[in-house]
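A.B. asks: Give me a model of this one.
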Amino acid sequence: MHAGHRERMISRLKEFGSEGFQSHELLEMMLYSSFKQCDTNPIAHRLIDRFGTLSGVFSASENELCEVEGVGRSTAQMIIVLRANIERMLSESVQKGEMLGASGAVKDYCMGLFRFVDTEQLRMIFLDSEYCFMSQEIINTGALEQVRPDIMRLLEKAVQKRCPIVVMTHNHPRGSEMPSTEDKIMTRNLFNLLEKAGIYLADHVIVGMHGSLSMRENGILPDIWNDF
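C.D. replies: Modelled structure (predicted):
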């Protein structure tokens, strides 16, 4: 019975894509490789009930996943490895040489970078003089209340890359995308330091639980970004 059901589900996915499926059904199919015989639908339901969304499932830790009935270490590790592959795919969604001049394109890219990141993380995106993508790098990561960006390390990375333009981005995984006072101070300090080194900080994008914000586009710190 399970074999026939699985074949029908996979055939439907091949024919119509993911749009016609609910999240628990996509998760159910993903679990086929871990459970050769049993019905994976109840396990998928329990995962969604526990973590809320597919994104929540992929953001969970190994121990958290193993707390769900029916999920063992090997299944939890499979989900974590799949998450790592998705993260890499999202980070490679912009190719070297692709233009990131528009704030919308930058925000979309940043949203992808942080999609499954559940701790605060600071990254820098390196651009050439035409605002084309060169690379991106994690500068700092850790618990939300512990991350304190090292301004000099940011400067050092930008100089090492020999790029004329950078975008700073970080996330508020459990909060709003609105910048804090500390975010504004850090941005101003970095802008001034980079300017002395001949490097232009083009934006600071913050990704929150429900969206993203470009400080430049929103007229925050208008004295340094005076084109808005």
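A.B. asks: CA only for contacts and neighbour counts going forward, please
C.D. replies: OK.
A.B. asks: can you give me the strands for this protein?
C.D. replies: Remark: strands assigned in the chain by DSSP state E are 120-127, 133-142, 165-171, 200-207, 212-214.
A.B. asks: Spatially central residue in the chain, please.
C.D. replies: F114 (1.6 Å; CA atoms, centre = their mean).
A.B. asks: Distance check, the residue nearest to that one when sequence neighbours are not counted against I80.
C.D. replies: Once flanking residues are discounted, F114 sits nearest to N171: 6.9 Å by CA to CA, 6 or more residues apart in numbering. Note on N171: its distance to I80, by CA to CA, to the nearest Å, is 20 Å.
A.B. asks: to compare against the first, here's another:
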Amino acid sequence: MRAKIMERGTDALADYELLEMLLFLAFKQGDTKPLAKALINKFGSYAAVLAAPQPVLLAVPGLGVHAVCAIKLVQGSAVRMARAELLDRPVLNDWPRLMDYLTAILARERVEQFRILFLDNRNQLLADEMQSRGTVNHTHVYPREVVKRALDLHATAIILVHNHPSGDPSPSSDDIEMTHDIREALDLMSITLHDHVIIGNGRWLSFRQKNLL
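C.D. replies: This next block holds a predicted model:
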């Protein structure tokens, strides 16, 4: 398998082979193919294995702490690489890259997570922060807290982001009402709300593109 990687790159490997190699590097011995295939069958894909919650992975027989740490290191590295691509450039100029990053961190979350991208006056990323974490279908966000944090960071614009664990990015009436409340609070401080993006499983929705802002 090493020869295949060196000659043809990782694109030549099937999902289970990528995972098999990763597990072998963690265990350093033994046949990791059965465990790799079992994980792919359980979670559905290589990406889903990487995104699986740590306690869920630890509950898989035969996996163990070393392998779970290796899996989470790969996931964390992928997210950091995606985030690095957004730095030092206006995020609005490369919407596909931004969606790739947001999908990487949110698409497979099992509960709703509300994040805010804080931007400077050149629309470059100042910070990406989780504002709140909720249940499988709801999260609380308070407009005054959003405004306060934007002022703390001297942000002139923000992008709201949250996920729908159901996989359907369609906004609920609560999503729409919350967005309007936050926009009104931001307008009072001359802070721009560029968009509110909802991430589903392999799909996303932009309030701006749907004329909901």
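A.B. asks: TM-score, when you put one on top of the other?
C.D. replies: Aligned and superposed, the two chains score 0.89 in TM-score terms (TM-score structural alignment, normalised by the length of the second structure); 212 aligned residues with a CA RMSD of 2.0 Å.
A.B. asks: quick one: which of N171 and I80 of the first structure has more around it?
C.D. replies: Higher neighbour count among N171 of the first structure and I80: N171, with 27 against 19, using other CA atoms under 10 Å.
A.B. asks: Distance check, the equivalent of that one over in the second structure against G134 of the second structure.
C.D. replies: Mapped onto the second structure by TM-score structural alignment, N171 of the first structure lines up with N163. Going from N163 of the second structure to G134 of the second structure by CA to CA gives 11 Å.
A.B. asks: Over to C69 of the second structure?
C.D. replies: In this view, C69 of the second structure and G134 of the second structure are 25 Å apart by CA to CA.
A.B. asks: same check, this time on L58 of the second structure
C.D. replies: 23 Å.
A.B. asks: Ok, H66 of the second structure next?
C.D. replies: 29 Å.
A.B. asks: Longest helix in the first structure, by number of residues?
C.D. replies: If each helix of the first structure is counted by residues according to DSSP state H, the longest one is helix 73-91.
A.B. asks: After superposing, tell me the mean distance of it to the second structure.
C.D. replies: Following the fit onto the second structure, the mean deviation recorded for helix 73-91 of the first structure is 2.8 Å by mean CA distance after the TM-score superposition for the first structure.
A.B. asks: What are the contacting residues of that helix?
C.D. replies: 31, 34, 58-59, 61-63, 65-66, 109, 112-113, 115-116 (CA atoms under 8 Å, 6 or more residues apart in numbering).
A.B. asks: just stretch 41-61 of the second structure next, same as before
C.D. replies: The set of residues external to stretch 41-61 of the second structure that reach it, using CA under 8 Å, 6+ apart, is 15-16, 18-19, 39-40, 63-65, 68, 71-72, 74-75, 108-109.
A.B. asks: buried set for that stretch?
C.D. replies: Applying a neighbour-count criterion of 16 or more other CA atoms under 10 Å, one finds 45-46, 48-52, 57-58 buried in stretch 41-61 of the second structure.
A.B. asks: can you name the residues of the second structure that stretch 27-42 of the first structure overlays?
C.D. replies: Going by TM-score structural alignment: stretch 27-42 of the first structure matches residues 19-34.
A.B. asks: list the buried ones in that stretch?
C.D. replies: Judged by neighbour count (16+ other CA under 10 Å), stretch 19-34 of the second structure contains these buried residues: 19-24, 26-27, 32-33.
A.B. asks: now swap in stretch 191-202 of the second structure and tell me
C.D. replies: Buried, per 16+ other CA under 10 Å, within stretch 191-202 of the second structure: 191-201.
A.B. asks: any shared contact partners between N163 and G134 of the second structure?
C.D. replies: Listed as contacting both N163 of the second structure and G134 by CA under 8 Å, 6+ apart are 112-113.
A.B. asks: how about R89 of the second structure, what does it touch?
C.D. replies: The contact partners of R89 of the second structure, taken as CA under 8 Å, 6+ apart, are 123-125.
A.B. asks: Now do the same for it: its match in the first structure.
C.D. replies: Per TM-score structural alignment, R89 of the second structure is aligned with E98.
A.B. asks: With A47 of the second structure instead?
C.D. replies: By TM-score structural alignment, A47 of the second structure lines up with S55.
A.B. asks: Could you measure from its match over to C163 of the first structure?
C.D. replies: 34 Å.
A.B. asks: Could you do L190 of the first structure as well?
C.D. replies: Computed as CA to CA, the L190 of the first structure to C163 of the first structure distance reads 15 Å.
A.B. asks: ok, and the closest non-adjacent residue to D88 of the second structure?
C.D. replies: D88 of the second structure sits nearest to Q124 (CA to CA, 6+ apart), 6.3 Å away.
A.B. asks: just so I have it, where are all the helices in the first structure?
C.D. replies: 2-16, 23-30, 41-51, 54-59, 62-66, 73-91, 103-113, 151-161, 181-196.
A.B. asks: which residue numbers in the second structure go with the last one?
C.D. replies: In other words, helix 181-196 of the first structure. Using TM-score structural alignment, helix 181-196 of the first structure pairs with 173-188 in the second structure.
A.B. asks: And that stretch, what's buried?
C.D. replies: 175, 178-180, 182-183, 185-186.
A.B. asks: Repeat that for stretch 76-92 of the first structure.
C.D. replies: Within stretch 76-92 of the first structure, the residues that count as buried by 16+ other CA under 10 Å are 76-80, 83, 86-87, 90-91.
A.B. asks: ok now that stretch, how far from the chain's centre?
C.D. replies: 11 Å (CA atoms, centre = their mean, to the nearest Å).
A.B. asks: Near the nearest residue to H204 of the first structure once chain neighbours are set aside, how many other residues are there?
C.D. replies: Spatial nearest neighbour of H204 of the first structure, chain neighbours left out: M168 (4.7 Å); criterion: CA to CA, 6+ apart. Neighbourhood size, M168 of the first structure [other CA under 10 Å]: 22.
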